[in-house]
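Chemist: Turn this into a structure:
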Amino acid sequence: MKTLIIGGGNIDYDFALAFMRENPHDFVIAADKGMEFLRRAERLPDVIVGDFDSVSPETLAWFAEKKVEIRKFQPQKDSTDMEIAVLMALENGSTQITVLGATGSRMDHMLGSIRNLSLALCAGVPCSIVDAHNRIRLFGGPLTIKKEEQYGKYVSLLAFGEPVTNLTLRGFFYPLDGYTMTCDDAIGVSNQITENEARITFDSGRLLVIESRD
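Modeler: From the prediction side, this is the model:
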């Protein structure tokens, strides 16, 4: 089951609509302010979650009138609205999760959303944060990126927590061979794919992969 989560960050309206048309999902979760975009687009999610401290009462009432399931949480909670949405997606048996509206001006929220990728990784479920310029994913093992399918021109690799050992890159402008990358390392930023496919292998650790376009 493919699940789409709409968060309350900055959303490029035209991009998001096109993305939803081109990438249909089986289940849609609105996380708090993410429902503002859906109301404008006149799209109904399957469920809305959050403490609703950043959404207008009019928008909340609009979805209530449409009989959309609403799960309200207290503002004094241990989890962010996005974390609640990701956990719900996993509990519902999602086999793939995509998140829109997780990036924007609030760096604390964005970093928190990136950290939520580890929840999906631990569950063995592919999860991507996507906006008009970036696709962000977290991996615990080897991956291949086909040049024709990459999300933009640049590929940046960052160690996520513990060191990434024996990191080897093939098919990139800047190759690596058996490198140990730590969270203090910037050597993996702004690489480019030069062959039909790029191969990334490593023995241990978790690797944040950010594909970007200007």
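
Chemist: Could you use CA atoms for every contact and neighbour count after this?
Modeler: Will do.

Chemist: Spatially central residue in the chain, please.
Modeler: The residue lying closest to the centre of the chain (C-alpha atoms, centre = their mean) is I129, at 1.7 Å.

Chemist: would you list every one of the helices in the protein?
Modeler: Ranges of helices within the chain are 13-22, 34-41, 57-65, 81-91, 107-115, 117-122, based on DSSP state H.

Chemist: F160 and S204 touch, don't they?
Modeler: No: between F160 and S204 there is no contact under C-alpha atoms under 8 Å: 11.1 Å.

Chemist: more neighbours, the two?
Modeler: F160 (21 against 16; other C-alpha atoms under 10 Å).

Chemist: show me what contacts the more buried one?
Modeler: Counting by C-alpha atoms under 8 Å, 6 or more residues apart in numbering, F160 makes contact with 183, 205-208.

Chemist: Could you identify which of these has the most neighbours?
Modeler: For these, the largest neighbour count, defined by other C-alpha under 10 Å, is 26 neighbours, found at L207.

Chemist: roughly how far apart are that one and R199?
Modeler: According to C-alpha to C-alpha, to the nearest Å, L207 and R199 sit 13 Å apart.

Chemist: Format the helices of the chain as CSV; extra columns: distance to L100 and mean neighbour count.
Modeler: Output for the helices of the chain, formatted as CSV (distance: least, C-alpha to C-alpha, whole Å; neighbours: other C-alpha atoms under 10 Å):
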stretch, distance to L100, mean neighbour count
helix 13-22, 7, 13
helix 34-41, 9, 19
helix 57-65, 19, 14
helix 81-91, 11, 20
helix 107-115, 11, 16
helix 117-122, 13, 18
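
Chemist: run this one through as well so I can compare:
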Amino acid sequence: MRDNEFSLPQGTIAFSHALPAHIYTLVTGGRPPAADWLQKASRGKIWAIDHGLDLCRAMNRTPDFLLGDGDSAAPDAWAWALARGVPCERFNVKKDLTDTQLALAKIKEASTDAFLLLTGAFGGRFDHAMSSLFSCAFSGLPMILADDKEACFFLHDGESLSFRAKQKPQAISLFALGSECRGLSIEGVEWPLENASLRPEEPYAVSNELAEGSSAFHVRLQAGTLAVYLYWQ
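Modeler: Down below sits the predicted model:
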């Protein structure tokens, strides 16, 4: 695999830039990914973010680090992790930042050369999902949000990516985050765009699909912050 690619069970993402050398898999507290999917997709060090610890325990997968306020993971899961010597950082429930935001900040402190796979971000509470989406998009860390049903990638000024599908996504959607996206193009899909503009208040670029006979698509962006969202039935 090339140094600008990251492989998921559903397909391979190729970015326009090389990926950092250090990879972290963050397991958070939304809908848990399928255990076999996580086994295939996870890379590098595994961080359990509070309720994500329950999935790690169910898989008998000892995380490399545990972080959270302990309000959602089962108490005996914390005891299980501590008994295995997992380093942990526990926070007061009454705090300003979410557990995911605290994890992102800690990784930025630990490494300036990190790439993240964040799973468990979908399917739970909508407010948590929205918080994670924007926190990740503007964290300054390259990352993917994904599980066996959904995935989200981010592009910033002048970046591009390609996705080669092993499993054909049911939907391919694009969202401008924060401000207008300009110079947006997408190829290999049923409804391509060329040098288009996309505003947060008019999210028209939803429910696209691969063009007939195509197994890959390519997106490029001149300016803005773009979320590329994929959905599998």
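
Chemist: What residues does the corresponding residue of structure 2 for the residue nearest to the centre of structure 1 make contact with?
Modeler: Superposed on structure 2 with TM-score structural alignment, I129 of structure 1 falls opposite L145. Listed by C-alpha under 8 Å, 6+ apart, the contact set of L145 of structure 2 reads 117-119, 121, 151-153.

Chemist: among these, who's most crowded?
Modeler: Taking other C-alpha under 10 Å as the neighbour criterion, A121 ranks highest of the contacts of L145 of structure 2 with 29 neighbours.

Chemist: counterpart of that one in structure 1?
Modeler: By TM-score structural alignment, A121 of structure 2 lines up with A102.

Chemist: Over to W191 of structure 2?
Modeler: Matched by TM-score structural alignment, W191 of structure 2 corresponds to Y174 in structure 1.

Chemist: Apart from its chain neighbours, what residue comes closest to its match?
Modeler: Residue nearest to Y174 of structure 1 in three dimensions, not counting chain neighbours: N191, with 6.2 Å by C-alpha to C-alpha, 6 or more residues apart in numbering.

Chemist: Number of residues surrounding that neighbour?
Modeler: 17.

Chemist: In structure 1, point out the residues matching stretch 65-73 of structure 2.
Modeler: Stretch 65-73 of structure 2 covers residues 47-55 of structure 1 once aligned (TM-score structural alignment).

Chemist: how about the matching stretch: buried residues?
Modeler: Within stretch 47-55 of structure 1, the residues that count as buried by 16 or more other C-alpha atoms under 10 Å are 47-52, 55.

Chemist: just to revisit the earlier point, thought the match of W191 of structure 2 was touching Q192?
Modeler: Yes: using C-alpha under 8 Å, Y174 of structure 1 makes contact with Q192 at a distance of 7.4 Å.

Chemist: And the two? Which one has more around it.
Modeler: Q192 (19 against 14).

Chemist: Just the strands from structure 1, written as ranges.
Modeler: All strands of structure 1, identified by DSSP state E, fall at 2-6, 27-31, 47-50, 69-72, 96-100, 127-130, 134-139, 143-146, 154-159, 164-170, 176-181, 197-201, 207-212.

Chemist: Export these to TSV and append columns for distance to L87 of structure 1.
Modeler: Putting these into TSV (distance: least, C-alpha to C-alpha, whole Å) gives the following:
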stretch	distance to L87 of structure 1
strand 2-6	11
strand 27-31	11
strand 47-50	11
strand 69-72	13
strand 96-100	11
strand 127-130	12
strand 134-139	16
strand 143-146	24
strand 154-159	24
strand 164-170	26
strand 176-181	29
strand 197-201	28
strand 207-212	20
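
Chemist: quick one, what contacts T119 of structure 2?
Modeler: 25-28, 32-33, 145-147 are the contacts of T119 of structure 2 under C-alpha under 8 Å, 6+ apart.

Chemist: can you do 10 Å?
Modeler: Contact analysis of T119 of structure 2 by C-alpha atoms under 10 Å, 6 or more residues apart in numbering lists 25-33, 38, 41-42, 52, 144-148, 150-151.

Chemist: T59 of structure 1 now?
Modeler: T59 of structure 1 makes contact with 33, 35-40, 65, according to C-alpha under 10 Å, 6+ apart.

Chemist: Tell me who's in contact with N92 of structure 1.
Modeler: Contact analysis of N92 of structure 1 by C-alpha under 10 Å, 6+ apart lists 1, 3, 27, 86.

Chemist: Just the buried subset of these, please.
Modeler: 3, 27, 86.

Chemist: Look up how far A102 of structure 1 lies from the first one.
Modeler: Between T3 of structure 1 and A102 of structure 1 the computed distance is 15 Å (C-alpha to C-alpha).

Chemist: can you check L167 of structure 1 too?
Modeler: Separation of L167 of structure 1 from A102 of structure 1 (C-alpha to C-alpha) stands at 28 Å.

Chemist: got it, and M1 of structure 1?
Modeler: Taken as C-alpha to C-alpha, the span from M1 of structure 1 to A102 of structure 1 is 21 Å.
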